[in-house]
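J.: this is a predicted model, with the sequence first.
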Amino acid sequence: MLSLPFLLCTALAFAASALALAVPRAVSGFPDPVVDPFYSQPSNIASYSLGQIIDTRATVSTFASPSLEKSYQIKFRSQNAQKQPIAAVTTVLVPTKKTLSSSGQASMLSFQNFQDSVTLSCSPSWAYVANSGSPAALAANLEAPIVNGWALDQGYYVSIPDHEGPSSSFISGTNAGHIVLDGIRAALTSEGLSTKTQIGMYGYSGGANAGVFASSLAPSYAKELNVVGVSLGGTPVSPQDTFYQLNGGFASGLAGAGAVGIASAYPDVQQYLDTHINAKGKPVIAGLKSDGTCVGQVVAEYGFINFFDLITPNQDFLLVAPARKALAKETLLQTQASYTVPVPKHPRFIYHALTDELVPFNSSQLYIQEQCAGGADIRSIVYPVGEHITTEILGIPSALAFLGSAFAGTLGSVACGTIIPDTPLGSAASVKVLGSARDSALQKAKSDGSWNL
């Protein structure tokens, strides 16, 4: 029996292809990021400080509503996994009403989209320009209108980083964490907001990988930021474990994209793949990296591939020295890491399905155990039944309830690892958090896979 994620991603792939035929590939002033000079790397990038603004431009947003005053993109300085300077992009949403905390501080949500692909044309910033023709627009605008619409209604600013960066380094959490945090810095500067501004983060799946690394890096890399809460669901804390679960299955394209993404962040891994990729593998890798191959196509067109067969000699290339070294830096499991994994003290909410077919449940639970042993503040929900995508839908009310309480300063304290009550769709509590329209939209998404708000 085909799973809902496979059917949804297949539908997204066909719909994206139809959209590409029906809509011009570039709205005026916003061409494909592959050729758009706004995404280019300045020759003097090293002269900028982390988070410093390089350029800005206004956009017409897919999140248009009475709660949105304006939207725009910021190009800013960050650094990649090798700590080399890069220019990255974030999309900023400014609320019409600006809510202040009891201490007089503004609030900002950093929303990490699950880009899950390895081409710049799938960048969230392009997908969130109205009528851009982005091949990622459908997938990028599934849960995003729910979460970001909620944030704007609350009076929170929003930053949506292109967390894979200019090299599209999918699943390199170190790279992504830097970009998320520097994107927040740039957004705060642009809006004239204090570093005391309350920062929350949201991410699911590939977006949660970026979010969990940003959370982990924040106390050292961006210690000036006031992080009050981080919500993470279906979180890949170990690229190695996730690759093994995906490889050869219906969503094996995500494993291949992950290998390509890690290689783009680690030159030694790239050199190994370039040297050992065989004739069978070259068109697969080229296809994954081709313009317009976004998450729907990655899953629908590159399923049931054993990526170890694309290397000569055929072998588990995660075990070769360059990959082992990179993966030991790109895991948040202390049992796999070559460094001391940080234990941030800000509150976190982590949810996962026991039966998640894409991202390993056991790895996520081990992460919680290791973090709690170090004194973390984590509360969680385990969904006993649910696929990866259905669990995202189920978890949104609880995730936003958590973030709302974090911004309001009403979370309270719990023992680390505490399983908290779910906020079920259709309940009075869910409607109170989301509003009736968003709650109904998520119920419909759970029922038939449609996400129309």
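T.: That came in fine, so what should we check first?

J.: for the rest of this, base every contact and every neighbour count on C-alpha atoms.
T.: Will do.

J.: right, and residue 213 touches residue 174 too?
T.: Yes. Counting by CA atoms under 8 Å, residue 213 sits close enough to residue 174 to count as a contact (6.3 Å).

J.: the longest helix seen in the chain packs against which elements?
T.: Longest helix of the chain, by residue count under DSSP state H: helix 388-408. Helix 388-408 sits against helix 4-22, strand 198-204, strand 226-233, strand 348-353, helix 428-434, helix 436-448, with contacts defined as 3 or more CA pairs under 8 Å, 6 or more residues apart in numbering; DSSP states H and E.

J.: ok now the next helix or strand after it, how far from the chain's centre?
T.: Toward the C-terminus, helix 388-408 is succeeded by strand 418-419 as the next helix or strand (DSSP states H and E). From the chain centre to the centre of strand 418-419 is a distance of 24 Å (CA atoms, centre = their mean, to the nearest Å).

J.: other residues contacting strand 418-419?
T.: The contact list for strand 418-419, computed with CA atoms under 8 Å, 6 or more residues apart in numbering, reads 378-382.

J.: ok, 10 Å please
T.: 349-351, 377-382 (CA atoms under 10 Å, 6 or more residues apart in numbering).

J.: tell me the one among the residues you listed nearest to residue 138.
T.: residue 351 (24.3 Å; CA to CA).

J.: look at that closest one and say how many residues are nearby.
T.: When counting by other CA atoms under 10 Å, one arrives at 28 neighbours for residue 351.

J.: what of residue 274?
T.: For residue 274, the count of nearby residues is 13 (other CA under 10 Å).

J.: try the one 10 residues further on
T.: Look at residue 284: counted by other CA under 10 Å, it has 18 neighbours.

J.: what about versus this one:
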Amino acid sequence: YVGLGATDRLHTYVNRVDGGHAVLDAVRAARSLPGTSLRPESRVGLYGYSQGGGATAAAAELAAAYAPDVQLAGTYSGAPPADLTETIKGIDGSALTGALGWSLNGFLQAEPDLRPIADAHLNDKGRAALEELSGMCIGDSLLAYGFRRSSSWTTDGRSLSQIVESEPRIQEVLDDQRIGNLKPSGPVRVATGVQDDIVPHRQSRQMAVDWCRKGANVTYEAIVLPNLGDKIVTNHMVPLLTDQGAAIDWLKDRLEGRSAVSNCWSMPLQP
């Protein structure tokens, strides 16, 4: 991902365009490696979950315009944060609250005109959190910021979601980040746990619905599991494990040249 591990800039976490381009650039980089069996005509499959699911979904949408040389045989997108406005609500107060800081840092870097808005709403605790999280990985953030509320970071005690609702410019930026507005290239498999309360199930499902309405070849899989614990990551991560075998088999079939049959017709029957 852009900026991940770099010292000259921050990681643009869950940025649709940066993430999608990074995935497609990775394909091109792999093809350029010497001594491999890869060829320009080699079939390409993408696999990603959570942040990765958003990145592969964005890559499938952007491939036709950004990387027409990359012909996608299939894309797996698991638990994609397709609608960041809804995802903010899921993350706030969860074990992954620190991800709000990563998102804010990335968008403040990519959209400098948001800085005055952030400065007007963040208190000293919020600014310190952004500074600290700019150098934290997921393990550190779980320990330092797990289950915190973003309302403790703001001058008036409102949550980040409430501030988003009151600021048209932030809404504009987040609307532009929404995945589902473009028809993806090639067949796609979208999987989402119905109990996912961190990257909310409904917004992931909506991405699949939007793609179906655009005539995309979509295989949608709702992962039905019991509630495994509110806001503690289990409802988000366990679907990855339970669906992994079927997801890999689906992608393997695409890489072997077998056709995918869309199940968009089943969307009204699936949660």
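T.: In hand now; what should we look at? All values reported here derive from a predicted model rather than from experimental measurement.

J.: that older thread, which two among the contacts of strand 418-419 of the first structure are spaced furthest apart?
T.: It's 377 and 382 that sit farthest apart of the contacts of strand 418-419 of the first structure, by CA to CA, at 16.7 Å.

J.: on that earlier part again, which residues do residue 213 and residue 174 of the first structure both contact?
T.: By the contact definition CA under 10 Å, 6+ apart, residue 213 of the first structure and residue 174 are jointly contacted by 330-331.

J.: who touches residue 259 of the second structure in this structure?
T.: Contacts of residue 259 of the second structure (CA under 10 Å, 6+ apart): 73-74, 187, 253.

J.: could you do residue 194 of the second structure as well?
T.: 79, 200-202, 204-205, 221-227, 235-236, 239, 270-271.

J.: so which of the helices and strands packed on helix 388-408 of the first structure gets nearest residue 125 of the first structure?
T.: Closest among these, using CA to CA: strand 198-204, at 15.9 Å.

J.: against the second structure, where does that closest one fall?
T.: Alignment of strand 198-204 of the first structure against the second structure: residues 43-49, by TM-score structural alignment.

J.: so the residue mapped onto residue 225 of the second structure from the first structure versus residue 353 of the first structure, what's the distance?
T.: Under the alignment (TM-score structural alignment), residue 225 of the second structure maps onto residue 385 of the first structure. Residue 385 of the first structure is 6 Å from residue 353 of the first structure, where distance means CA to CA, to the nearest Å.

J.: ok, now residue 275 of the first structure?
T.: To residue 353 of the first structure, residue 275 of the first structure is 38 Å away according to CA to CA.

J.: those two - which one has more neighbours?
T.: residue 353 (25 against 11).

J.: so what's that one up against?
T.: 233-234, 359-361, 381-392, 394-395.

J.: in terms of helices and strands, where is the spatially most central residue of the second structure?
T.: Closest to where the C-alpha atoms of the second structure average out (CA atoms, centre = their mean) is residue 54, at 2.8 Å. If you go by DSSP H and E, residue 54 of the second structure is part of helix 51-66.

J.: check which helices and strands that helix sits against.
T.: Here helix 51-66 of the second structure touches helix 16-32, strand 44-49, strand 72-78, strand 188-193, helix 201-213, going by 3 or more CA pairs under 10 Å, 6 or more residues apart in numbering; DSSP states H and E.

J.: now for residue 85 of the second structure: what does it line up with in the first structure?
T.: Taking TM-score structural alignment, residue 85 of the second structure has residue 240 as its aligned residue in the first structure.

J.: quick one: residue 196 of the first structure is in a helix?
T.: No. Counting by DSSP: H, G, I helix; E, B strand; the rest coil, one finds residue 196 of the first structure to be coil, located in no helix.

J.: just give the nearest non-adjacent residue to it, would you?
T.: Closest residue to residue 196 of the first structure apart from its sequence neighbours, by CA to CA, 6 or more residues apart in numbering: residue 226 at 5.5 Å.
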